[in-house]
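J.: Compute the structure for the input listed below.
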Amino acid sequence: MLTRKLFRTALRYKAQFLSMVLMIAIGTGVFLGFHIEWKSLEQNADAFLRETKYADYRLYSESGFTEDDLRSVRGIAGVDAASRFLSIPAAVKGTSSSVALQVTENAAVSSPLVMSGAAYDENGDGIWLSDRFADENGIRLGDTLTLTYLGLEISGPVVGLIKSGENMICVADENQLMPDFARFGFAYVSPQKLAGVLGTVYYPQFHLLSGLEKTVLEDRLRAATGTTLLVTAKEEHIAYAGMQSEAEEGKTMGAVLPVLFLGIAVLTMVTTMHRIAANEKVQIGTLKALGFRDRRILLHYASYGLAIGLAGSALGVALGCLIASFIIGPSGMMSTYLDLPAWKLVMPGFCIPVVLASLAFLTLISYLSVKRMLRGTAADALRPYTPKAVRKSAVESLPLWSRLSFGTRWNIRDILRHKSRSAMTLLGVFGCMLLLVGGLGMRDTMERFLSMLDRDISHYRTKLLLTESAMLPGGVGVLYILITALAREYELSLAIGWRTCIVSIALTLGVSLLVSRMVARKNKKIDMVEALKDAA
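T.: You can find the predicted model right below:
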């Protein structure tokens, strides 16, 4: 009988019940979604970095590191593995794209993860290419790829498609905010292959696996090598730092937004259950008069909160997984920033206890709302609910009080009579407005920030990055064509002879600065003839 009464009551107060279920579902969903997001990001990224032997420390030297330096570093207590490492920008011949061409002497440090094709061979003759770069540019296993660096060509078959912890966030430099695999990727070659093309390999980096503190490692490096080296920890590298930044954002969102949603849901629960208990006071008294024990009546009305909590939590779990999968996944938002081999959803261990605690709290609210109605005898419970009497307030003593309408005075008295309910309503409205203003304000703030970054800070429309080969004789024609194309795009007057361009570029690197200034001055015509004459 009481079960049927539960459904009848839910149907009677369907608007209130539905609002509470939705608020709990949204709160639980946002809570689980963002916490699953940051936990999944950390777990997947950490597993990937461990698998690719991501370096704990990076050492830099302009003069390069020798074999003797390598032996000295490997002999330091606390250094588990070390490898000389090289990363150079190389252009893909016949295209406008480029790659970070990387070499590691020791596959136990900063090695690639082969997704398909042959395993990485330190003595191999092929090229291991980023799988996403290959996919964006239509490159397949077995295709011959030619890379150019300093006028030299590095050619070989694509023997493997890879991912790399070093390039988990694959950007050309700090000015590139988001990866663009159609234009920039990464590739690995063996030390022997690069040495065969260049004659020798210059290694400006050391990559180390070590659990030592940075200060301790610096002291031991100084003692072992006799020089002071630039040492950076993995927390300072863009791949690890970017991943940690995204995880911290997820933790922040998971700690702030769910509190607001669940807080509003709890306030709605308190006010709604108080009204239901007040409206059903006569029914509560009737049940008590019919012989139902107080405990059974309390459990019946407490089941209202439990049912609402279960329905909202079930929807919230589904919503949370949907939110997390929308962010974390092969086609999710995070995949445009991070290049990971696996995207598995992982829930933090504290999420289930928090959801169960919220269920218990909602049940407790329903229990306490009815408990006061059961005080006294059945005859007391059968009496209709009467609001508590209040004294004349200070507001009613004001001269303006008599000029107010009856409805306004009624509302003011009702607010003063039910102070707690009014305070909860005020907090609920405050929370809702906070979410609205915060969400819309965040969007407007980001749009204003990007606008300020593009127009007020970065005073250029195009950034021209010249490779070393661009200044060699073979690259002069390419540079001239590029300048001509830019001039045509921005409607700049270009009246210059081929011979003048060759002489100017061959004599000085100042042409790079001129090109930068040309692009920076948008919507203005620059007389390229006079500018290049001055530089010459």
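J.: Only C-alpha atoms from now on, for both contacts and neighbour counts.
T.: Noted.
J.: Quick check, L315 in contact with V30.
T.: No - here L315 does not reach V30: they are 11.2 Å apart, not a contact under CA atoms under 8 Å.
J.: what's stretch 288-302 in contact with?
T.: 2, 6, 284, 287, 363-367, 370-371, 374, 378-379, 381 (CA atoms under 8 Å, 6 or more residues apart in numbering).
J.: ok, now with 7 Å
T.: For stretch 288-302, contacts defined as CA atoms under 7 Å, 6 or more residues apart in numbering pick out L2, T363, L364, S366, Y367, V370, K371, L374, A378.
J.: L315 and V30: who's more crowded?
T.: Neighbours per residue, other CA atoms under 10 Å: of L315 and V30, the larger number sits with V30, 29 against 18.
J.: nearest residue to the spatially most central residue of the chain other than its sequence neighbours?
T.: Closest residue to the average C-alpha location of the chain: E246 at 3.5 Å, with CA atoms, centre = their mean. Distances taken as CA to CA, 6 or more residues apart in numbering put W38 closest to E246, at 7.4 Å, once the chain neighbours are dropped.
J.: Tell me the secondary structure at the one you found.
T.: Under DSSP: H, G, I helix; E, B strand; the rest coil, the three-state class of W38 is helix.
J.: who touches it in this structure?
T.: A247, G250, K251.
J.: structure for this one too, so we can compare:
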Amino acid sequence: MVKGALIKKSIQDMKKNRSQFLSIFIMAALAIGISVGLDTIWTTIDAHSQNFYQDTNISDFWVAASNPSELNLWRVRNIKGVQKAEKRFTVNNATARIDGKPILRVYAVPSENTLDMSLIMSGKKLSKHGAILDRSFAQANHLSVGDPLTIEVNDKRIDTTIEALALSSENIYAVKDTASMMPDPKGYGFIVIDEDRIASAYGGRKPYNQIEVRLAQGADAAEIQSRMDSIFGKKLNFVMAQTDNRGVNFANAKVIQFRSFATVFPFMFFLVTALITFSTMMRLTEDQRNQIGILKALGYSKKSILWHYTSYGVFVGMAGILVGILFGPNVIGRLLLSKIKNLMTFPVEDMVINISKFLFGASIIMTFTAGISFLSCLKLQNEAPAELLRTKMPKKGRHIFLEHFPHVWNHMKFSQKLTARNAMRNKFRIVVSILGVSGCAGLIIGALALFDLVSGIPKTLYEKTYSYDQKVILDSDTTDRAIRNLNLDGIVQDMEESSVQLTTQEGLRKVTAVSVFSKESPLIHLKDAEGNSVTLPDTGIAMTRKLAELMNVEVGDIVNLKRSSDTYYPVTIMKIVYMPSAQGIYMTDGYWQEIGENFRPTALLVQWNKKDNDFLNSGYITSYTDRTTQKSDFEGNLSAIFGTSLLLIVSGTVLAFVVLYNMGMLNFAERVRDLATLEVLGFHQKEIRPLVLTENIVSTVVGIFLGIPIGKYLAGTIAGGFGDDFDLISRVTPDRILIAAAITLTFAAIVNHIVRKKIKSIDMLQALKSVE
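T.: Modelled structure (predicted):
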């Protein structure tokens, strides 16, 4: 009976204050949903990639060397800290003799190798005469286990049979060449064959060109890599760390990006939710002081009363948490992971939820819903029932700061003075309201800045930096002279793109991209971070800003560049250029030859006067793409981040409305008796309304201004959390601030319209009657 009465009272109280409870529920659901949803992205990618690396026994680094000997291999194996080292051969330009003539990356391995194994999804282990084929490539080209397949390597045919379909952790994210922005499983994949089969394409010898190295736990990777120079000498091309592998780097970048999103934005959601929930639950409990007095007078125990009021927060908090955990992974997680699924290949596709982060978030929500209700009620338990049944004495009036300036105070209207005094009497609620609005405005500004950051990358690259119509990847046998003899109708710029190893004076190593082209560069327009044009230096190199930061170097510093057939060559960093993506170094073709390299164009950039389809279909090229297609593919590459920014913009606006509505209703509830008194005294509605509405607008405007630096901080933090391959400059433009301000002020106007109606419908008799 007693419990039943309290349950009925709970239902009645929740109905009476349904708007406040609903707002807390929405804020809790949003905070948990955004936090768990974004966490699901990076934890899923991280867990699947790490398991994939472990299952395939991926190397810690790869040594690219020309025909490494058994003595070289023995020396690597005997370095302290090296757990295992194995030889293999890999080439990236084999052709599959099927429709479309797609390109395959070939791995030729000894049967006893255990590093960088392919994860077999169907079929059997590799035999001497068979092949393991990329599962995605096989599915796209309608190939299956048991089918014959012919590949062409070094202009020699190799006939084989598909024995298994597999996935490779080295090829989580696999693109064919520098013209490709998106994985194309129909046009590019990998194949694994026995080392004896590749020998037939190279005159009967086994052409090893790579050493796979696995380190013992705690080994000094940098120190071990530095030993490769003395072991391989002129044979050494470069040493590529696991994190420099394109697929591994892409997966790591996605983890870094979404971990950054899942840390910065949910923090703001939790902060705003905590502030508003704290204020709301404390006010709701305080408003029940008379009810608590009645319950105590009727003989209800302290424990029953405490649980009764704590349960309000428990139920609304738990409801928000439950909806958030269902909404986050199943809507946000699945939606964004579906966009990433097209970019990366994993053996499994199930989601991984960060339980510890969820429990942490849930504990915050419960602390500020149930915890505040409990403490507020506990504080009132020390008062006698007779004391609780009396109306709480209003706060003692005090002179406010403005009154010390008579020339200002005396010129203020009565309603303005009353508003100012009321605001100072309820400083805590005003502060919470301002902080809540500033947090929401900052969230919206930060989310808009994230959208601008992401959309700005392809615009900068393919609208400002590059001005070609098409990028053509040349066949390895195509010479610069052959291209000139074609007399293509348009502006033509040839370039060589490859990878080189750089080392600093302090011993830091980095395998990075190098782009070599003429100084005039009619179709590539390099710029610095301020947008000023940069021309390539006659001697020395230009380095991207982010790479310079990673290698801790600046203009004037010397780095050692590993030449293809010699030792290191010292090159001076003459200029720093800005590239939002694809970090690397640039130099002129003349300087490239000066340091001892042969300039062999690998790509051709063309701005057509008249498109030459005969050339595009000739044997001179292996593939080509349009700049507009590259831009579109790059945007597709970033589609998950685009989706995240839109999600955060929508969620931020919803939170802003909930915060403004909640604080507007609290302000009205606190002033009902005062407003009714003024109405009895003969004040008109147009004189009464500003007392509440002005306060709401002022706190909103102040909150918007305070939200600008918060938005800028969020934008700067996000810009720095995109990974090593991205160099983003956060810019919060005035139009984005105006959009956030317009959204917030629109919601404030809607809330004021609702409050205006409530003021008009105040029941004076009900509002002014005493407790007795």
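J.: TM-score for this pair?
T.: Taking TM-score structural alignment, normalised by the length of the first structure as the basis, the two superposed chains have a TM-score of 0.82; 493 aligned residues with a CA RMSD of 3.4 Å.
J.: what do we get in the second structure for the residue nearest to the centre of the first structure?
T.: In the second structure, the residue paired with E246 of the first structure is K254, using TM-score structural alignment.
J.: Could you confirm V500 of the second structure falls within a strand?
T.: Yes - assessed with three-state DSSP, V500 of the second structure lies in a strand.
J.: do you know how far it is from D477 of the second structure?
T.: Distance of V500 of the second structure to D477 of the second structure, computed by CA to CA, to the nearest Å: 21 Å.
J.: So between those two, which is more surrounded?
T.: V500 (20 against 13).
J.: quick one: what's aligned to the more buried one in the first structure?
T.: Applying TM-score structural alignment, one finds that V500 of the second structure falls in a gap with respect to the first structure.
J.: residues near T225 of the first structure, how many?
T.: 15.
J.: Give me the aligned partner of G428 of the first structure over in the second structure.
T.: Looks like G428 of the first structure aligns to G436 there (TM-score structural alignment).
J.: Surely that match and V272 touch.
T.: Yes - with contact defined as CA atoms under 7 Å, G436 of the second structure reaches V272; the gap is 5.3 Å.
J.: more neighbours, those two?
T.: Between G436 of the second structure and V272, counting by other CA under 10 Å, G436 is the more crowded of the two (30 against 25).
J.: which SS class is that one?
T.: Classified using three-state DSSP, G436 of the second structure is helix.
J.: counterpart of the residue nearest to E246 of the first structure in the second structure?
T.: In the second structure, W38 of the first structure lands on W42 (TM-score structural alignment).
J.: do you know how far its match is from S49 of the second structure?
T.: 10 Å.
J.: Pull out the buried positions in stretch 152-167 of the first structure.
T.: Of the residues in stretch 152-167 of the first structure, 153-167 count as buried by neighbour count, 16 or more other CA atoms under 10 Å.
J.: quick check, S116 of the first structure in a helix?
T.: No - counting by three-state DSSP, S116 of the first structure is not part of a helix but strand.
J.: Which residue in the second structure aligns with it?
T.: Looks like S116 of the first structure aligns to S122 there (TM-score structural alignment).
J.: Please report the distance of its match from I621 of the second structure.
T.: 35 Å.
J.: same check, this time on A749 of the second structure
T.: Taking CA to CA, one finds A749 of the second structure at 62 Å from I621 of the second structure.
J.: Which residue of these two possesses the greater neighbour count?
T.: When neighbours are counted by other CA under 10 Å, A749 of the second structure and I621 differ, and I621 comes out ahead with 19 against 16.
J.: Which part of the second structure matches stretch 15-26 of the first structure?
T.: With TM-score structural alignment as the criterion, stretch 15-26 of the first structure aligns to 19-30.
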